[in-house]
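1. Need the 3D shape of this:
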Amino acid sequence: MEMMPCEQPAVRLIGWLSPYVHRAEVALRLKGVPYELLHDDMASKSDLLLTHNPVHKKVPVLLHGHRSIPESLVIVEYVDEAFPAGPPLLPSDPLARANARFWARFLDDKCWKALWVALWAEPGEARAAAAREAKEGLALLEAQLPEGKRFFGGDAIGLLDIAASGVARWLGVFEEMAGVRLLTEEEHPALCRWAREYAADETVRQCLPHRDLVLAVLTPRRGMFVSTAKAMAAHK
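-> Next up is the predicted model:
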């Protein structure tokens, strides 16, 4: 009797128009994994989201069969390991892999926090200090680009490229909304070049929302961004 191949568990992704959801989506597409995107309005969080991410109550959440995996960078690493047939997203060398993880965490734990206060806080010393810190962070990130290569991952997109994807699309939208420029060709030419290369990649384009759409959806949330930045600046 002929053995039938085991069906792979269905892959679903809870998310919306977010740079963190994009990380998970692009990881799935780069690995060639079919998935269903379940749109979740973060203004009224669904029971599905609250069931599968009761700790943070945030998107993205990856549903792989009966498993649920929250947090974008955790999802990227899970996808890389759970679907080994596709191109690797993390380097095989242990040191290079550790470095990619370090700079990915740097983006979330330090760089984006400074960017957020620099974008949305009230004018003053706290905002000016955050702008200096944000630009220094972008310069440190830019220094990780391998000379002569298109991406942080070399000739192919890897973990750090995916982690930095918010810089390639969402940061420019936030700058326009806030009337603040932090990433410029004069100060960060290599990072600006990388952002264009990333946004132009064929696989990335399949799940990278158009700039005008991001602007239209996020502009009504400006007040929430300002409130968040005010709280962050107060706790620095």
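2. going forward, measure contacts between C-alpha atoms and count neighbours the same way
-> OK.
3. residue boundaries of the helices in the chain?
-> 19-30, 47-52, 72-82, 94-106, 112-120, 125-142, 159-163, 165-168, 170-178, 189-200, 202-205, 211-218, 222-234 (DSSP state H).
4. please give me the structure for this one as well, since I'd like to look at both together:
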Amino acid sequence: MAEVKLFGFWASPFTIRVLWALKLKQVAFDECVEEDLVNYSSTLLQYSHAQKRTPILFHQGRPIAESLVILEYIDETWKQKALLPQDTYDRAKARFWAKFVDDKCMPTIMSVITKKGEDQQRAAKEAQQNLKILEGGLERKPFFGGDTINIVDIAAGSMWCCVRAVEVHIGINLVDAEDMSLLNSWFQSFIDLPIIKERAPLWDAILEHKEGLQKMLMALST
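-> Purely as a prediction, here's the structure:
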């Protein structure tokens, strides 16, 4: 097996963030091995431990699972262009906000995609509240990392496709340009970075996938 190999899914926010980190660190790796989310490969089933999901990063034949864990592993292994601050307090804050993205923001955004009617409206309100809290983590800086992007920018930036899919296909604006002007500006600045655009999937393809994902998840929940 190659020194660095990634197993993931092209439209997954969690896979996308790992691709961004590898690109930012200029780590040489084989192109991402695409997983079928219905029929996982034997490699993923063997090494993804209890989660049985993407992504999985192999480094020198050893597997690392869970995207935030993978991001920290990448940062500790390849020191150039640090994703976590050197100051211990700032590192703790960065870990808090990255975990907030995964524990609070992501689940409520996905609930908006899968729910209907009043349940969907409640989920949207909760998602908006969480995103407003996340905006506070910017502290009026250009990026969560200050003048450069860090692990929080990568984690939160991977939500962009889901936020836009909710807006386009469901008609609910989760990040209001007036009420969340800082977060809205940050989203656009982050996605417009050339190094981020280079490893982001095509927008039309992402939207098409999110529409199909919504239909599939809603069918399974009925």
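5. quick revisit: switch the helices of structure 1 over to CSV; also include distance to Leu62 of structure 1 and mean neighbour count.
-> Output for these, formatted as CSV (distance: least, CA to CA, whole Å; neighbours: other CA atoms under 10 Å):
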stretch, distance to Leu62 of structure 1, mean neighbour count
helix 19-30, 8, 23
helix 47-52, 9, 15
helix 72-82, 7, 19
helix 94-106, 19, 15
helix 112-120, 23, 25
helix 125-142, 27, 18
helix 159-163, 16, 26
helix 165-168, 18, 22
helix 170-178, 22, 18
helix 189-200, 23, 17
helix 202-205, 18, 15
helix 211-218, 22, 13
helix 222-234, 26, 15
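6. which residue in structure 1 lines up with Arg17 of structure 2?
-> Aligned against structure 1 by TM-score structural alignment, Arg17 of structure 2 finds its counterpart in Arg23.
7. so its match makes contact with Leu160?
-> No: taking contacts as CA atoms under 8 Å, Arg23 of structure 1 lies outside contact range of Leu160: 10.2 Å.
8. Neighbours of the counterpart of Ala65 of structure 2 in structure 1, how many?
-> With TM-score structural alignment as the criterion, the equivalent of Ala65 of structure 2 in structure 1 is Pro70. Pro70 of structure 1 sits with 23 neighbouring residues when counted by other CA atoms under 10 Å.
9. which part of structure 1 lines up with stretch 146-157 of structure 2?
-> Counting by TM-score structural alignment, stretch 146-157 of structure 2 falls onto residues 154-165 of structure 1.
10. and that stretch, how far out from the chain's middle?
-> 10 Å (CA atoms, centre = their mean, to the nearest Å).
11. Check stretch 151-167 of structure 1 too.
-> For stretch 151-167 of structure 1, the distance to the chain centre is 10 Å (CA atoms, centre = their mean).
12. Over to stretch 60-76 of structure 2?
-> 15 Å.
13. re the thing from before, any idea how far Tyr78 of structure 1 is from the match of Arg17 of structure 2?
-> 12 Å (CA to CA, to the nearest Å).
14. Using a markdown table, lay out the helices of structure 1 together with distance to Ala10 of structure 1.
-> Shown next, in a markdown table, are the helices of structure 1 (distance: least, CA to CA, whole Å):
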| stretch | distance to Ala10 of structure 1 |
| --- | --- |
| helix 19-30 | 13 |
| helix 47-52 | 16 |
| helix 72-82 | 13 |
| helix 94-106 | 28 |
| helix 112-120 | 33 |
| helix 125-142 | 36 |
| helix 159-163 | 23 |
| helix 165-168 | 26 |
| helix 170-178 | 29 |
| helix 189-200 | 28 |
| helix 202-205 | 21 |
| helix 211-218 | 28 |
| helix 222-234 | 35 |
